[in-house]
Every structure is written in C-alpha cells, then in structure tokens.
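A.B. asks: here are the coordinates; sequence isn't available:
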C-alpha cells in the first residue's frame, strides 16, 4: 500500500523528531565513548538503538514515552558497562576481545590469521594504507579490538 493516511505520516514525523532528539540528547549526555570506534559490544548496542528507534517510529502500538525509555535504557546499559570495564580488568575481559598479533618480525602468523579469519590480502591492504609495500620493514601487524589493522614499522 502506497499511502494510508495523513495522520500516519504526521505521526512518523512528530514521533521521529521527538525520538531522534531524545536519542541525540542521551548520546551527548553519555559521553564521547558511546560514539567512539566500535568493538563487537558497541556494534550490538548500536544495532539495538537503531532497531528500537525504527520500532518507535513505525509501530503505532509503541507510545513515544516507552520508546524513549527503551532508548534511555540501552544508552544507560552501554554507559554502565563501559564504566565498569574501565574500572575492572576482569569485567573488561568479559566484554572486549584482546588485540591479535598477525605478523611478527616481518613474518605472517598463519595460525593467528586463520583463527581471526583475516587473509594475507587484507594484511597487504593495511600495509599499503600505511605506506608500506612489503613485510621486510614491519615489526608487527595487529588486529585491534575494533577490527582495524595496525601496522607497526621497525
């Protein structure tokens, strides 16, 4: 169906503006960490926020107040978990993965590449991005917790 009613369109605009504004305010209040590079946990929270916002916008049976409360709960949980992970190494190890060494002293670590599902071509692309052409001058390549590859020259 292409068009249902003007009332439905008006609801999407009004609720969308209010929910989006509330989400922006909550994200700003929760700090820069909420909007930083994402690890797996942050990605899950971001997807959940998007899904919740879409549900609030498109599902007439979800009142704006409940939707904003759901958004606030997700932002608070993300804040609380990152707060706890900064203060407890044990908690942090539950939430975040460790960086993985993929290249050491100019040699590929094939088992680590397989375990992390990274190809040599992806490592080569990271080398080119950092201005290097081969492994000879590379001390290491590390797969970071956010999925980026860090190239460390000798």
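C.D. replies: Alright, I've got the coordinates. Given the structure is predicted, the values throughout are model-derived calculations rather than measurements. Numbering: from 1, shown residues only.
A.B. asks: for the rest of this, base every contact and every neighbour count on C-alpha atoms.
C.D. replies: OK.
A.B. asks: give the contact list for the residue lying closest to residue 116 once chain neighbours are set aside.
C.D. replies: Counting by Cα to Cα, 6 or more residues apart in numbering, residue 116 lies nearest to residue 100, which is 7.9 Å off, once chain neighbours are set aside. By Cα atoms under 8 Å, 6 or more residues apart in numbering, residue 100 lies in contact with 112, 116, 142, 143, 144.
A.B. asks: want to compare, so here's the second one:
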C-alpha cells in the first residue's frame, strides 16, 4: 500500500479505535489532568502519531497499544481508589496557598506560585478583597479553588496540605 494511502486508512481507523477506547475507558480518562493523566494522554497521542506515520506498525498493533494504555490507566486508578499508597504515588495533594486573608509563603514558594496568580484567581471569582477570602487552594490539577465564606467546619479542606499548620 502506498505510504500516503496507508496514513489515510490507518489514520481514520486508528482515530475511530481511539475514540471507542476513550469512551469505553470512562470519564476519568478525559477528566482534568494531573501528572498521571498527562502521561496517559501523551502516550495515546504518541501511539496515534506512530500509527499515522509508520508503515511498520499495523492497525492491530496500534489498537492493542491504545487498549493497553487504557487498561493500565484503569488498573492504576482502580487501585488508587483502594490504596492510599498508590493514590499518593500518582496524585499530588492539594496545597493551601492563602488562609483567612494571609498568604502561605512557604507553600507558595514550594509550589512555585506567585501572589499575582492568587490575586487573579480571586478576581476571577468576582472578589475584590483578599481579606474576605477564607482560603485559596492549589488543586491537584493545577487549578485554584477560592473559598470566600467559612462555614462551621473546614470539611471541604480535608486533606489539603498546610491546613494542619494553621
């Protein structure tokens, strides 16, 4: 088969196989990314690119590779829900960056977050006064959570690194 025709045929079929594998593997595969999800996504993209450009790799090999990556992700996420050690290995802990209007300088430095990023997150939530912010948390996917009002308990902050020091 001519290399360009191979790319067209294998590309279309590989793309369809990838869509099917992603749909079957569930929402977790397409959720907000942590480092583990990022690696999985890059691996799937690399497999697709190889399938499209290499005449040495068959459609069956590409489909098998897609399935292997999806199964590995399923196995690891399945295990991480049941094992705290595996969870810690693949997912970082959310980190407290601002608490009761006060910046957590050590955490900001460790996470390489500057004050301007925290202020931008606060403004994005429609808030104007840092003193009225109860907490800003750097989530495991790199997003900022801004909590404006304190409740009776800090239950939503459970597991956030740095809270116990406050």
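C.D. replies: Arrived safely, thanks for sending. Since this is a predicted model, take the numbers as computed values, not measurements.
A.B. asks: TM-score, when you put one on top of the other?
C.D. replies: The TM-score (TM-score structural alignment, normalised by the length of structure 1) is 0.93; 149 aligned residues with a Cα RMSD of 1.2 Å.
A.B. asks: structure 2: helices as residue ranges?
C.D. replies: Secondary structure of structure 2 by DSSP state H: the helices cover 3-25, 35-53, 59-82, 84-90, 105-111, 115-124.
A.B. asks: make CSV out of those and add mean neighbour count and distance to residue 130 of structure 2.
C.D. replies: Below are those laid out as CSV (neighbours: other Cα atoms under 10 Å; distance: least, Cα to Cα, whole Å):
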stretch, mean neighbour count, distance to residue 130 of structure 2
helix 3-25, 16, 41
helix 35-53, 17, 30
helix 59-82, 16, 35
helix 84-90, 13, 31
helix 105-111, 13, 15
helix 115-124, 15, 7
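A.B. asks: counterpart of residue 67 of structure 1 in structure 2?
C.D. replies: Alignment note: residue 67 of structure 1 maps to residue 62 in structure 2; criterion TM-score structural alignment.
A.B. asks: isn't its match right up against residue 15?
C.D. replies: No. At 10.1 Å, residue 62 of structure 2 and residue 15 do not qualify as touching, with contact defined as Cα atoms under 8 Å.
A.B. asks: so what sits against both of the two?
C.D. replies: Contacts common to residue 62 of structure 2 and residue 15, judged by Cα under 8 Å, 6+ apart, are residue 48.
A.B. asks: how about the contacts of residue 100 of structure 1 in CSV, adding distance to residue 150 of structure 1?
C.D. replies: Shown next, in CSV, are the contacts of residue 100 of structure 1 (distance: Cα to Cα, whole Å):
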residue, distance to residue 150 of structure 1
112, 15
116, 14
142, 5
143, 7
144, 7
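A.B. asks: just give me the closest of those to residue 58 of structure 1.
C.D. replies: Nearest to residue 58 of structure 1 among those, counting by Cα to Cα, is residue 144 at 36.8 Å.
A.B. asks: quick one: residues contacting that closest one.
C.D. replies: Residue 144 of structure 1 is in contact with 98, 99, 100, 150, counting by Cα under 8 Å, 6+ apart.
A.B. asks: that one corresponds to which position in structure 2?
C.D. replies: Aligned counterpart of residue 144 of structure 1 in structure 2: residue 139 (TM-score structural alignment).
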